[in-house]
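Undergrad: predicted model and sequence follow; I will ask about them next.
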Amino acid sequence: MMIHTQIAKAIAKTLDYILSEEEVYNLLETPKQSHLGDVAFPCFTLAKIGKKSPAIIANEIKENLKSEWIHSIEVAGAYVNIFVSQDLSGNHILNQVLTEKSQFGSKPSTGEKVLIDYSSPNIAKPFSMGHLRSTVIGHSLSHLSEKNGYDVVRINHIGDWGTQFGKLIVAYQLWGEKSLIEKEPIKELLKLYVHFHEEAKKDDALNNQARAAFKALENGDEECLTLWKWFREESLKEFETIYQLLGITFDAYTGEAFYNDKMAQVVSELQDKHLLTLSQGAYVVELEDMPPCLITKKDGATLYATRDVTAALYRHQTYQPKKTFYVVGHEQSLHFQQVFQVLKKMGYEWATSLEHVAFGMMLKDGSKMSTRKGKIVLLADVLAEAIETAKRNMNDKNASLLDKELVAKQVGVGAIIFNDLKNLRTHDLEFSLEQMMSFEGDTGPYVQYTFARISTILEKGQYQPKEDTFCSLGEQAWPIIMLLDQFPSLVEKSFDQADPSQVARYSLLLARSFNKYYAHTKILVEDNHKQTKLAFSYAVSLVLKECLRLLGIAAPSQNVINEMS
């Protein structure tokens, strides 16, 4: 934050650098109430160093602290409360936003990579609402990584291997009809998968047939392999329609099957390093403070952990990432703890750079959605309904609006994405179509409409962007300038904590603050401050648009949706 940087510099100089500028900066606070100042400096750390009362130190700082950025100083106990020179600091902050535009808050390139493993749906199953969270959190995190100076490798670790394919193969052979599968592949495969589990409850022999079918698939049986490839290709086609709607692309679709021919070498390495222990016929790696990690079953078959250890090794060799994020539900927390510790025991120090970005479940009627039980909600259906709802809203407000199809998609899809990302990712979410479709209140469309409103104001005012010196904007604008100043540190913090919800909540606060300002300020009135107010509004719109982009949400054009707000 520019204000905190300048205040830290002044305080450090006053203290004769007993604390460095960085140390002072890290101690600075933003008071929750405006009457306590814009920035507060607590003196407890200095009291320990100088062995003086923090209140005495606070008064000494007040007497000696000088900076053109400071308007006035007050002492409250151990705190130095600083009121900033609003005109000077506001001028600097707004000029920085207007100069850097979409690059405001961006860090220079590090030349290093961040790898993100996200979305990861299972093939031969529909893309359900259960997959939304990993997909949109991972996508937003990819934008935040780039904003913080990293090159990003986006990996879709699709679930394209395992005993479920044995079940599908058996189900198709027993009850499937080729013509129906060809017409609606995913829908029919889901029916077969659910039907298999219903029948297996009555006849356990079906499970044995499924295990045998998967074993045949592993051994390269031609019929099983042909069916598996067909299931995979049709699934990826359907997934791609969802990803296009969400505006998401990946660098690789290297799923579980990709590592089949690479796991034997990893198992051998574990054996050579004397890390494998025989346990009831299976091989495990003993771990500290957690259950052992199962590497191979009694029959020699590998497991998820074997594949993830193999994948981590392959990715490190191929991409050399500085950091790797696994955006996977919190129910897999133990699994990733085990995988990371296995890699550490193998001697790979870079294992400390692997992070499980856990998130809560999408619940339906209080319980987890289940494909096996047929208890799912299709993401495609929800997106389609959100787009249709947005279109109806447009028709109700103004039937002659242009580009309705495009903007309905941007607003409808944005509503679904924002509804997820505004929540702390570790919390479970109850699926509520009504809440997702709400375009009022703390929603993505509210932020989009605020951006559109500002864009229309700028168009009516014939504003031409340029760097300028600003007149005083008044008290109504100051809280917004302070918010703009916080944006770069917010971007950094959101990345460090792998938490896009901070960007979503910030965008709501910025939108609400501007709308409050707009309600009390006549921006387009012809006076000496008109160009300053327009430039200020433009700066807000730039940051709002960038917030939406970081969340993976479009900012529709002003001409189309302004009249809907």
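TA: Nice, thanks for sending it over. Residues are numbered from 1 along each chain as shown.
Undergrad: use CA for all of it now, contacts and neighbours both
TA: Will do.
Undergrad: what segments of the stretch 1-150 of the chain are strands?
TA: 39-42, 70-76, 79-84, 113-117 (DSSP state E, counting those that start in this stretch).
Undergrad: check the chain too.
TA: 39-42, 70-76, 79-84, 113-117, 151-155, 276-279, 282-285, 293-296, 323-327, 354-357, 362-364, 367-368, 429-430 (DSSP state E).
Undergrad: so which of these gets nearest Leu421?
TA: With distances scored as CA to CA, the stretch of the strands of the chain nearest to Leu421 is strand 429-430 (10.8 Å).
Undergrad: next one: that closest one to chain centre, how far?
TA: 17 Å (CA atoms, centre = their mean, to the nearest Å).
Undergrad: give the contact list for Phe470.
TA: Residues in contact with Phe470 (CA atoms under 8 Å, 6 or more residues apart in numbering) are 87, 91, 532.
Undergrad: change it to 7 Å
TA: 91, 532 (CA atoms under 7 Å, 6 or more residues apart in numbering).
Undergrad: sorry, back to before: can you add distance to Gln448 and mean neighbour count and give the strands of the chain back as CSV?
TA: Formatted as CSV, these follow (distance: least, CA to CA, whole Å; neighbours: other CA atoms under 10 Å):
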stretch, distance to Gln448, mean neighbour count
strand 39-42, 31, 23
strand 70-76, 35, 17
strand 79-84, 31, 22
strand 113-117, 27, 23
strand 151-155, 27, 20
strand 276-279, 55, 16
strand 282-285, 51, 20
strand 293-296, 47, 22
strand 323-327, 27, 22
strand 354-357, 28, 20
strand 362-364, 25, 19
strand 367-368, 31, 13
strand 429-430, 23, 17
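Undergrad: ok, second structure coming up, stack it against the first:
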Amino acid sequence: MNYKLIVAEALQEQIGDTLSVEAIFNLLEKPKSAEHGDVAFPTFSLAKVFRKAPQQIAADLGVKVTSPMVAKIDVVGPYLNFFLDKSIVSAAVLKDVLTQGEQYGDLAIGAGSQVPIDMSSPNIAKPISMGHLRSTVIGNALANIYAKVGYKPIKINHLGDWGTQFGKLIVAYKLWGNAEAIDAEPIAELLRLYVKFHAVAEEQPELNDDAREWFKKLEDADEEAVSLWKWFREESLKEFNHIYDMLDITFDSFNGEAFYNDKMQEIVDLLEEKHLLTVDNGASIVDLEKYNLNPALIKKSDGATLYITRDLAAALYRKRTYDFAQSLYVVGNEQSNHFKQLKAVLNEMGYAWSEDMHHIPFGLITQGGKKLSTRQGKIVLLEEVLNEAIDLAHQQIEAKNPDLPNKNEVADQVGIGAVVFHDLKNDRLNNFDFVIEEVVRFEGETGPYVQYTRARAMSILRKAGDFKVEPAADYMLNDAYSWEIVKLLQEYPETIQRAYEKREPSVIAKHALHLAQAFNRYYANSKVLVEDAGRPARLALVQTVAIILKEDLRLLGVKAPDQM
């Protein structure tokens, strides 16, 4: 039940064909204050058609528009302010949520079509750092949101498992490494070697020549180079999967850069066939001047391919494999020019589907306002952050509820959920500074606050004993505190659609926070469990809040414990 749509239909009956129901719906506003009603309609757009002042149009419509859902209409200047019938609307909304459960808000926009999502994509032989968190959790949340609106997401971990860095790593291993140290602590030792290589290469630049030589051997399938590369890759994947298990994130594909080694020549051949390649100082480029972009460098003068060559091969492979409706790349904001070039080259090749490819940029996580860099060894390991968050959650659970069953499991869910929620509550394009003590708090705009609110709702339902919600019943509420909740519940399908259209998980996180805040105000001002005629409706409301908060958290990739 969409009360905005009901208001739009009631208005359209009186306005006539001048404006469609959809056009009226899009003009409806949410008043800043509840005192000014639940929905407002500005009449300015009708002034030319009716040849009347907007104030007069509002006055005329105010006495004509009727709907059983509308309790009264106030005319304030050029605005019609609609006050809905709380009892009727609350009964309809609660019935919808209770009947549909976690499917409430599901949409059929995608019609089952596939959407590959390029996300996370750490580099082999380097640890997963806080720098990988955003791509990983934003990509996972978008996959959940896209599934909610009817698509089939394909989560692709495009591993950084190729490039000259492997030449550097092989040189470093052969100079300073040993198998026992790597077996004992694979990623830590490989990172130490990588950082040492860069430090020593500052004084001995000839090491970079050695690295290029070893990478060339790897490209030429040299047995020793390939063996070391496979070993580094396998050890790294074990470490990565441990982190992904902590986050409860899975992938449909781990096809990384190396997967496209035998697929790039086709791209070069196609570009030549279409007469798109030109040679500039020995390098092969595609001119993108008409797009106001720098030339796309396809092959260097020594014949080596580049990221864009590989990404062109990946795009073509994904279109052929998944026949995607959309293809998403959840990659930092600093890569925006790369994706503009990628789409432009594909467009030049005649692939209209390049318009269905979307770069999903995001800002940086900083510490003390500064970006973190792997090369200088200034790295904050994601696993260490998650473990610290779990410890902080454990301390707060011990203080609040020492007898809680499954304390360790709940601490995991709260600590990890806190880190994920904090990332996703921020608009993805914004940078934000990470202070863990602020993230893992049970108060304020945090994940634990939303989890705790949902656990409170579950506690109330347990205290209600043998009460059972009847989804088909008419549960009517008309107080101001429950009404704020009902409006947020009613808006949920619109919220889901907005999160999808903006590709913005923070829309869901903000809904969860607003719903939790509204519920806590309701709980503070209502005697939910008092035995009277209104008790079943109040408990039905509590149940709907528990359902939607859990679904909000699920979409974000955060668990919702029943007790905290």
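TA: Everything's here; your move. Remember, predicted model here, so these are calculated numbers, not experimental data.
Undergrad: circling back: want to throw the strands of the first structure into TSV with distance to Ala55 of the first structure?
TA: Converted to TSV, the strands of the first structure look like this (distance: least, CA to CA, whole Å):
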stretch	distance to Ala55 of the first structure
strand 39-42	9
strand 70-76	8
strand 79-84	7
strand 113-117	46
strand 151-155	47
strand 276-279	61
strand 282-285	57
strand 293-296	55
strand 323-327	44
strand 354-357	43
strand 362-364	50
strand 367-368	54
strand 429-430	46
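Undergrad: of all the ones you listed, which lies closest to Ala539 of the first structure?
TA: That would be strand 79-84 among the strands of the first structure, by CA to CA, at 20.1 Å.
Undergrad: what is that closest one packed up against?
TA: Contacts defined by 3 or more CA pairs under 7 Å, 6 or more residues apart in numbering; DSSP states H and E place strand 79-84 of the first structure against strand 39-42, helix 54-64, strand 70-76.
Undergrad: mean deviation of it from the second structure?
TA: Compared with the second structure after fitting, strand 79-84 of the first structure deviates on average by 1.1 Å (mean CA distance after the TM-score superposition for the first structure).
Undergrad: and stretch 357-370 of the second structure, how far out from the chain middle?
TA: Using CA atoms, centre = their mean, the offset of stretch 357-370 of the second structure from its chain centre is 13 Å.
Undergrad: so it matches what in the first structure?
TA: Alignment of stretch 357-370 of the second structure against the first structure: residues 354-367, by TM-score structural alignment.
Undergrad: pull the residues that contact the longest helix that the second structure contains.
TA: In terms of residue count, the longest helix belonging to the second structure (DSSP state H) is helix 223-247. Identification of contacts with helix 223-247 of the second structure by CA under 7 Å, 6+ apart yields 124-125, 128, 186-187, 217-218, 250, 383, 416.
Undergrad: tell me the residue in the first structure aligned with Thr453 of the second structure.
TA: Here Thr453 of the second structure is matched to Thr450 in the first structure, going by TM-score structural alignment.
Undergrad: how much space between Leu508 of the first structure and Thr450 of the first structure?
TA: Distance of Leu508 of the first structure to Thr450 of the first structure, computed by CA to CA, to the nearest Å: 10 Å.
Undergrad: do the same with Met362 of the first structure
TA: The value you get for Met362 of the first structure to Thr450 of the first structure, if CA to CA is used, is 29 Å.
Undergrad: between Leu508 and Thr450 of the first structure, who's got more neighbours?
TA: Using other CA atoms under 10 Å as the criterion, Leu508 of the first structure and Thr450 rank with Thr450 on top: 26 against 21.
Undergrad: now that one. Nearest residue, chain neighbours left out?
TA: Spatial nearest neighbour of Thr450 of the first structure, chain neighbours left out: Ala511 (6.0 Å); criterion: CA to CA, 6 or more residues apart in numbering.
Undergrad: corresponding residue for the one you found in the second structure?
TA: Checking TM-score structural alignment: Ala511 of the first structure goes with Ala516.
Undergrad: got the contact list for stretch 135-144 of the second structure?
TA: 117, 119-120, 153, 330-331, 420, 424, 503, 505, 555-557.
Undergrad: the second structure: which residue goes with Gln341 of the first structure?
TA: In the second structure, Gln341 of the first structure lines up with Ala344, judged by TM-score structural alignment.
Undergrad: hang on, I meant Tyr326 of the first structure
TA: By TM-score structural alignment, Tyr326 of the first structure lines up with Tyr329 in the second structure.
Undergrad: just to revisit the earlier point, buried ones only from the contacts of stretch 135-144 of the second structure, please, as a PyMOL command.
TA: For the buried members of the contacts of stretch 135-144 of the second structure, the matching PyMOL selection, counting by 16 or more other CA atoms under 10 Å, is:
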select buried, resi 117+119+120+153+330+331+420+424+503+505+555+556+557
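Undergrad: Gln376 of the second structure and Ala512 of the second structure: what is the separation?
TA: 39 Å.
Undergrad: of these two, which one has the most company?
TA: When neighbours are counted by other CA under 10 Å, Gln376 of the second structure and Ala512 differ, and Ala512 comes out ahead with 27 against 12.
Undergrad: and for the residue nearest to Thr450 of the first structure, the neighbour number?
TA: Neighbours of Ala511 of the first structure (other CA under 10 Å): 23.
Undergrad: wait, it sits on Val447?
TA: Yes - if you go by CA atoms under 7 Å, Ala511 of the first structure and Val447 touch, sitting 5.9 Å apart.
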